[in-house]
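Undergrad: I would like the atomic coordinates for the input below:
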Amino acid sequence: MVTNLRTAEWYSGDDRNAYIHRAWMRRGVPASAFDGRPQIAIANTASDLTPCNAHLTEVAQSVKNGIYEAGGVPLELPVVSLGETQVRPTAMLWRNMAAMATEEMLRANPIDGVVLLGGCDKTIPSLLMAAASVDLPAVVVPGGPMLTGHFRGEALGCGTDVWRLSEEVRGGTLSQEDFMKSESSMIRSKGHCNTMGTASSMALVAEALGTVIPGLAGTPAPDARLLEAAHETGRLAVQLVADDRRPSTFLTKANFHNAIVALAAIGGSTNAVVHLLAIAGRLGIDLTIDDFDRIGAEVPLLVNLQPSGKYLMDDLQRAGGFLAVLREVRDLLDPTALTITGRPLVDHLDNARIWDRDVITPRDAPLQPAAGISVLRGSLAPGGAIIKPSAASPHLLKHRGRAVVFDSIEDFRARIDDPDLEIDETSIMVLRGCGPKGYPGMPEVSNMPLPKKLLERGVRDMVRVCDGRMSGTAYGTVVLHVTPEAAAGGPLSVVQTGDWITLDVRNRRLDLDVSDEEFSARRPNEATLEGFAAPRRGWERLYVDHVLQADQGADLDFLVGASGSKVSRESH
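TA: As a prediction, the model looks like this:
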C-alpha cells in the first residue's frame, strides 16, 4: 500500500463524490483497488492508422501484468496517435496537439503514474512533452523497430531505400516494375522503421535521457524480450509512485547532455533536435541548438546503420545494443545524470559488450571521427540552421553555388523535372514556405529529389537549403530548420534564383552573397506570400498563431513550461 496517493482525492471518503468515482469504476473491481493501490495509466498510442504502433495493445497487456504483480491497478488510456506515413499534411502539425491532449487527460483523470507507449516518430516526443508538463511519475516503453525485409537477396532499409530506389527509377537505373515488386518486401513485421530514422533515434534518445529502463530501447517489436521488459516497466511504474520519482525530480540538463552525445554516436535523426528542445522547454531547462553543436559535433559516429551506414536496427541489437554504444563514449557522458531506475545512466554500462565490430565500431576505429549535428549561422540563417554531416557528401560540405529557388513544395514538384530548368550539380536548391508557420507544421521535404536530368547523368547529391525538416531515414547534403523561416520574415523569403550562396560547415556558416543595401530593399514576391499557410479556423489557425520557431522546438508559446498535476477545480 502507498500513502498520500494523488487518486485519494477522487476515491477516499464517504461523501457523494467519492461514491460516484468508485461506483463508476467498480464494474467487477474489488473495493481494495481503491485502498492505497497506485492507479497507473497506460498511455497507449496503438492505432490501426499508425501501423508502426498497431502492436502496442499487446505490449500494454504485458505492462498491465507487471502493474498487477507490483500491487498497482492498470488503466489503459488511448491517446492521440500520429502515423508518420499516413497523416496529411504532416504529422508534425499535430505533435503539440497530441502532447496537449495527453497532458490534459493525465491531469484530469484519477491516476498516480503513467507508462508511455510510443513508437512512430511523433508519439514518443509528444508523450514525453505531456509527461514533463503534468509531472506525474512516468516511464517510456518504446514499441521497437521491425525486422529487416529483403528483396532479391538485399536488405531493405525502411524509408532510406524508398528514397534511394525511387531516385534510381527517376534516373533510369531501376524499372518501375521492379520498384513496385519491392513494396511488399519493405515492411516485414510489426514495429517502426528499421533504419536509424526518427522513430529509432527517439527511442534510443529517450533511453539516453533516462526515461526508459536501460537496455530496452532498440529491442525489435517481434522480440519476446520486449514483452519481458514491458512487464518489468509495469512493476517499475508502481515503484515510481511509491518513491515519488517524477520527471522534475531527476531530469536535468545533464540528461540532455547525454541525449545529445547519444544522438551523435548513433548517427541519429535531425528531428531529435526539435523534439529535445520542446521536451526541455516543458521542463524549464535552458537547452539551445548551440548545445547540440557544442556537445555533439565532435562525438564519433559508432553505429553503422542506414542512412549513415549500411546495417539496420535488428543488426544493432545482435551486435550488442545501445548500451554497448554508450559504453564506448562513456567518458563523454555526464555521470551525474540519473535514469528512471534511480541510478545514473553510466552505472548501467559495465556489462555491455560489442559482439559485431562492423555494426558497432569501437571508439578507436569510428565510422566517422566527428559526426554530430552541426549548427550553421550567417546572413541566410541568423537564428541558426542545422546539417547532419554523417549523412552528407564530404565534397559538398564546403560549397559555393547559384541558388535555384522554389516558392513552395507545389512549385518544386511542378518544375523540378522541367528539362528547361536552369540547374546543374553545382547549383544550390532552395525551398521555402516549409517552416512551422509557413506550411504549416514543418514537413519533411527538405531532402528534395534531384532533377531527373541530373540523375540521368549520375548525380546523386546536391546542396539543398530549406526551412522545413528532413526524414530521419533520409540522406544527402541538406541544410534544414533554417531560422527564422520564410513565413516569419527570415532572409530565406527574399532569396532569388541566381543569388550566390556559400555553405561552409567547418566554419559553421551559411551566407547569402548579396549586399546589405540590396538585401534590405528586397520584399517577398507574390508567389512566396501565396505559398504561406493562412488557415481561418481550427487547430491549424491556433498552431500558426502560436507556434515557435525550430530553434525553440516548434512548440506552442503557451505550452512552454509545466503546469503540474493539480486539477484547477474539483468536480461538482
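Undergrad: Only C-alpha atoms from now on, for both contacts and neighbour counts.
TA: OK.
Undergrad: gap between the longest helix seen in the chain and the chain center?
TA: For the chain, the helix with the greatest residue count under DSSP state H is helix 224-243. Relative to its chain's centre, helix 224-243 lies at 23 Å (C-alpha atoms, centre = their mean, to the nearest Å).
Undergrad: Go through it and flag the buried ones.
TA: Going by neighbour count (16 or more other C-alpha atoms under 10 Å), the buried part of helix 224-243 is 226-227, 229-242.
Undergrad: out of these, who's nearest Gly401?
TA: Leu226 (48.6 Å; C-alpha to C-alpha).
Undergrad: correct me, but the closest one touches Leu216?
TA: Yes. If you go by C-alpha atoms under 8 Å, Leu226 and Leu216 touch, sitting 7.2 Å apart.
Undergrad: Can you show me the strands along the stretch 151-300 of the chain?
TA: Along the stretch 151-300 of the chain, counting by DSSP state E, counting those that start in this stretch, strands occupy 154-156.
Undergrad: And this one, please, so the two structures can be compared:
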Amino acid sequence: MTGGLRKGLTSYGDAGFSLFLRKAFIKAMGYSDDALERPIVGITNTYSDYNPCHGNVPQIIEAAKRGVMLSGAMPFVFPTISIAESFAHPTSMYLRNLMAMDTEEMIRAQPMDSVIVIGGCDKTLPAQVMAAISADLPTVVIPVGPMVVGHHKGEVLGACTDCRRLWGKYRAGEIDDTEIEAVNGRLAPSVGTCMVMGTASTMACMIEAMGLALPMSATIPAPHAERFRLAEASGRVAAEMAKTKGPKPSELLTPASFRNAQVVLQAIGGSTNGLIHLTAMAHRSPHRIDLPAFDRIGREVPVLVDLKPSGEHYMEHFHHAGGVPKLLAQLGDLVDLDAKTISGQTLRDVVANAEDVPGQDAIRSRDNPIKKEGGLAILHGNLAPRGAVIKQSAASPKLLKHTGRAVVFESVEDMTLRVDDPELDVSADDVLVLRNAGPKGAPGMPEAGYLPIPKKLARGGTKDMVRISDARMSGTAFGTIVLHITPESAVGGPLALVKNGDMISLDVAKRSIELLVDAAELERRRAVLKPAAAPDEARRGYAWLFNETIMQADEGCDFDFMQRTGKKTE
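TA: Purely as a prediction, here's the structure:
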C-alpha cells in the first residue's frame, strides 16, 4: 500500500511522471525532500470571517501542525466549506450534507495518511464525521470549544439560551431597547460555540464519547491555552495514526460506541438535533439508530449534567468539573467502557484518569440526578407515525400531559406574519402548529420549531405553550416543543391534515402525540390534499439535488445516495 506523497496519484497515464510532476510543483512551496518523504496528515481549515464560532481555528491549526511535526509526520492544511449557524441562509442544516460531501471528496482526492477535522458550529462536526466515516481514513476530531460566559447586571449569560430568554422578555415588554442592546454585546464575549448544551457542545460530547477525539476535547473553552495544547496532542495522535494506518473510523464505530453516544446524549440533556446527526452518521456506517431503543435508553439514563437549557450551569463549569470523562465515570455500567478510542486507550482508561473535583455540582451522581429520565423522548401517534422528539428535560412539567386546540401556521413565513397579530384567535391553552417546515418543505428543516409565544400572550405572562412542528429547534432553546414530526407535511404526513380548532393530545409519559379527529374524517381530508409543489429555486443546482434526494428526520436528513448502501432502487 502506498502512502504519503505517493498516495492517490493524479491520472496522467504514467505513474512515475505523476509523482515527478507532483513533487516538482509542491517543491514550489519550499518543501525539502526530507519533508516530502514523511507520512502526511491532512488538516481541514474551516475558518471564515463569517464564522465567529471558528474564530480560533487558525491557532488550533498551528498547534495541530506543531504536534504532527514533533512526531515526525508532515501536516498539509486544506480548506473546506465553513458553515456558521446564524449566517447560513436559509438554514445551516441545508448545507450540512454539502459540507460532508466536500470534506469526504477532499480527503479522497488529496494524498494524506490520516486527517484532522476541526469544527464546532452546529452542523460542522456531524458533517465532518459523516465524511470521515464514508472516507474511512484514520481521523482525529478537534472541536473548536465553547465560548466563555458573559455577564450582565451581575447575572451570568450564555448564548444562546439566554439570548432566547431575554429576547422573550423584550417581546413581553419587560426589557427596553437600551437594555436589550446592552445584552446583545454581552451574550457572546469570545469566539467559540455556544457555552450552553446546544447542538455544538452536544455533538462534541458525543464524538468524545465515541472515541473520535481526545479526552476533554468537548469542553475546554475556545480561548483557553489548554485548547491549543489539546490540538498539539491531537496532532501527535494523528501523526501516529498516519504511520500505523489506523485505527480507522470503521474500527472504532461499533454498535457499542453508537450506543455510548446515545447514552451521553440523554445524560447531558443534549440537543434534539443530536439525534438527527447521530442517525445520519450511523447511516454512513453498517449500523443504525433505532428510535424505540433510543427512547428506552432515555427511560434508563438520567440527566446528570446541570447545564442550560435543562439546568443552570455553562460549559466551562462542566469542563472544570471533570468534563466527559467524569460524566462517563458517573454513568458507570450504563456505558460500555471497553470501547476503544483514537489514542489506543479504552473508555475505561479514560474514566480511570477522570479528575475528581471536590464540591463541584455541574456533574451529578446517578443517585442525585437533574432529571430522573434522559433529556429526550420519542413520541408516536397518528400525527407522527414514524416518530417525533421532545426535549422533556427543558419542558414545563405541567404541559407534559396536555390537550389543546390547534392554531395552525402554514409555513415559517405565515407564522412570522401572523403570530403577533392582536386579532389572532389564540389562548395559552392552545397548541401552536407549524407545518411545511421540514427537510423538504422549508427547505432544510430550519430551527423554527421554537415558535415564539404570541406577543399578546407573552405580555400577559405566558412563558410556555405546547408547540409542534416538522421543523427543528436549536439545542439552546427550551419549552414544551414537539419536533421532527415524521413524515413531514410536505410529503403528505398527517401534520398536513390538521385544521384550526382540532384538538391535539400530548402525553409524554405515554410517549404519544395524537390528533383527536376520527380516521374517516382524516381520510376525507387526505383525499382532497394537494401535493406540495417543488419551489422554483429547486429547478437546478444544489437546490435541485437537495429537493430530489433529501431523506426524513428519522433517517438523519442525509441525501439518499450518500448512505453507505447508496440510493435504494425500486
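Undergrad: TM-score for this pair?
TA: TM-score of the superposed chains, computed with TM-score structural alignment, normalised by the length of the second structure, equals 0.95; 560 aligned residues with a C-alpha RMSD of 1.9 Å.
Undergrad: re earlier: other SSEs contacting the longest helix of the first structure?
TA: When contacts are defined as 3 or more C-alpha pairs under 8 Å, 6 or more residues apart in numbering; DSSP states H and E, helix 224-243 of the first structure packs onto helix 56-69, strand 113-118, strand 138-142.
Undergrad: how about those, which one is nearest Thr341 of the first structure?
TA: The nearest among these, by C-alpha to C-alpha, is strand 138-142 at 9.7 Å.
Undergrad: Only the buried residues of that closest one, if you could.
TA: Taking 16+ other C-alpha under 10 Å as the criterion, strand 138-142 of the first structure shows Ala138, Val139, Val140, Val141, Pro142 as buried.
Undergrad: Show me the contact partners of it.
TA: 113-119, 124, 131, 203, 206, 211-213, 216-218, 230, 233, 237, 240, 246-247, 340 (C-alpha atoms under 8 Å, 6 or more residues apart in numbering).
Undergrad: make it 6 Å
TA: Residues outside strand 138-142 of the first structure that contact it (C-alpha atoms under 6 Å, 6 or more residues apart in numbering): Gly113, Val114, Val115, Leu116, Leu117, Gly118, Gly119, Ala203, Thr211, Val212.
Undergrad: in the superposition, what's the average offset of the longest helix of the first structure relative to the second structure?
TA: Superposed on the second structure, helix 224-243 of the first structure shows a mean distance to its aligned partners of 1.0 Å (mean C-alpha distance after the TM-score superposition for the first structure).
Undergrad: who touches that helix?
TA: Val2, Val59, Ser62, Val63, Gly66, Ile67, Ala70, Gly72, Pro137.
Undergrad: gap between the counterpart of Gly323 of the second structure in the first structure and Glu328 of the first structure?
TA: For Gly323 of the second structure, the aligned residue in the first structure is Gly321 (criterion: TM-score structural alignment). The gap separating Gly321 of the first structure from Glu328 of the first structure is 12 Å, by C-alpha to C-alpha, to the nearest Å.
Undergrad: When the two are compared, which one has more neighbours?
TA: Using other C-alpha atoms under 10 Å, the more surrounded residue of Gly321 of the first structure and Glu328 is Gly321, with 26 against 21.
Undergrad: What range does the longest strand seen in the first structure cover in the second structure?
TA: If you go by DSSP state E, the first structure has its longest strand at strand 398-406. Alignment note (TM-score structural alignment): strand 398-406 of the first structure is matched to residues 401-409 of the second structure.
Undergrad: Report the mean distance between that stretch and its aligned residues in the first structure.
TA: Its aligned residues in the first structure lie a mean 0.6 Å from stretch 401-409 of the second structure after superposition (mean C-alpha distance after the TM-score superposition for the first structure).
Undergrad: Check the offset of that stretch from the chain's centre.
TA: The answer for stretch 401-409 of the second structure is 28 Å, by C-alpha atoms, centre = their mean.
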